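Asks: I'd like to go over a predicted model; first the sequence, then the structure.
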Amino acid sequence: MSQIIRRIGTPPSARGSATGANCPDIFELSDGRFAVIGTDITAELDAELPTDASRADYERIVVISRETLIHAKSDIPDA
């Protein structure tokens, strides 16, 4: 079972969230994968996926703010 190792980027409170709750976030997992907390927009974008992209029934398309990803950039490993 995977465990959260660390947050990637700054916490929501450092990105201007007044409460730090219910905000996009990115975490590195113990197995090397990444977990993303974002807004589920699968219904909106599913039909927009390019022909060479697909998702399984158990996968969702989520969106995070540009700011969240920019704040995480320096923490994302190169390999």
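Replies: On my side now, so go ahead.
Asks: From here on, just use CA atoms for contacts and neighbour counts.
Replies: OK.
Asks: Run through the neighbouring helices and strands of the helix of greatest length in the chain.
Replies: As assigned by DSSP state H, the longest helix anywhere in the chain is helix 66-72. If contacts are counted by 3 or more C-alpha pairs under 8 Å, 6 or more residues apart in numbering; DSSP states H and E, helix 66-72 sits against no helix or strand.
Asks: first to last residue in stretch 41-54, what's the distance?
Replies: For stretch 41-54, the first-to-last residue distance is 15 Å (C-alpha to C-alpha, to the nearest Å).
Asks: And for it, what's in contact with it?
Replies: 60-63 (C-alpha atoms under 8 Å, 6 or more residues apart in numbering).
Asks: ok so, going back, show me which residues of the longest helix of the chain are buried.
Replies: By 16 or more other C-alpha atoms under 10 Å, the buried positions in helix 66-72 come out as 68-69, 71-72.
Asks: Second structure for comparison follows:
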Amino acid sequence: MSNENCPDVFEMADGNFAVIGREATGPLRGHLPSDAKLGPNERIVVVDRQVLLQAAMDMPRD
């Protein structure tokens, strides 16, 4: 794996979270659960499991 691939989850100044991951809207759009909806300005992003678990431990709980 190269250093150019840096998935991450981070908190923005407004309190929202941003995710950097691998864009996978095309291949995964048809595999969403029936109750999941993808808006016109939304994309499916794949984040490694370990990255998300680590981010969850670092997120504030308030």
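Replies: Ah, there it is. These numbers come from a predicted model, not from an experiment.
Asks: Superposing both, give me the TM-score.
Replies: Here the TM-score for the pair of chains, by TM-score structural alignment, normalised by the length of the second structure, is 0.81; 62 aligned residues with a C-alpha RMSD of 1.7 Å.
Asks: thinking again about what came up before, identify the farthest-apart pair in the contacts of stretch 41-54 of the first structure.
Replies: R60 and V63 (9.8 Å; C-alpha to C-alpha).
Asks: Quick check: neighbours shared by the two?
Replies: 40-41.
Asks: quick revisit: using CSV, please lay out the buried residues of helix 66-72 of the first structure together with distance to R33 of the first structure.
Replies: What follows is the buried residues of helix 66-72 of the first structure, written out as CSV (distance: C-alpha to C-alpha, whole Å):
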residue, distance to R33 of the first structure
T68, 18
L69, 16
H71, 18
A72, 15
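Asks: tell me which of the residues you listed is nearest to E28 of the first structure?
Replies: A72 (10.9 Å).
Asks: residue contacts, the equivalent of that closest one over in the second structure?
Replies: By TM-score structural alignment, A72 of the first structure lines up with A55 in the second structure. Residues in contact with A55 of the second structure, defined by C-alpha under 8 Å, 6+ apart, are 8-10.
Asks: ok, back up a step: so how much does the longest helix of the first structure differ from the second structure once superposed?
Replies: Compared with the second structure after the fit, helix 66-72 of the first structure shows a mean deviation of 1.4 Å (mean C-alpha distance after the TM-score superposition for the first structure).
Asks: where do the strands sit along the second structure?
Replies: 8-11, 17-20, 22-23, 45-46 (DSSP state E).
Asks: How about the contacts made by the residue nearest the centre of the second structure?
Replies: Against the mean C-alpha coordinate of the second structure, by C-alpha atoms, centre = their mean, the closest residue is V19 at 4.4 Å. Applying C-alpha under 8 Å, 6+ apart to V19 of the second structure gives the contacts 7-10, 45, 47.
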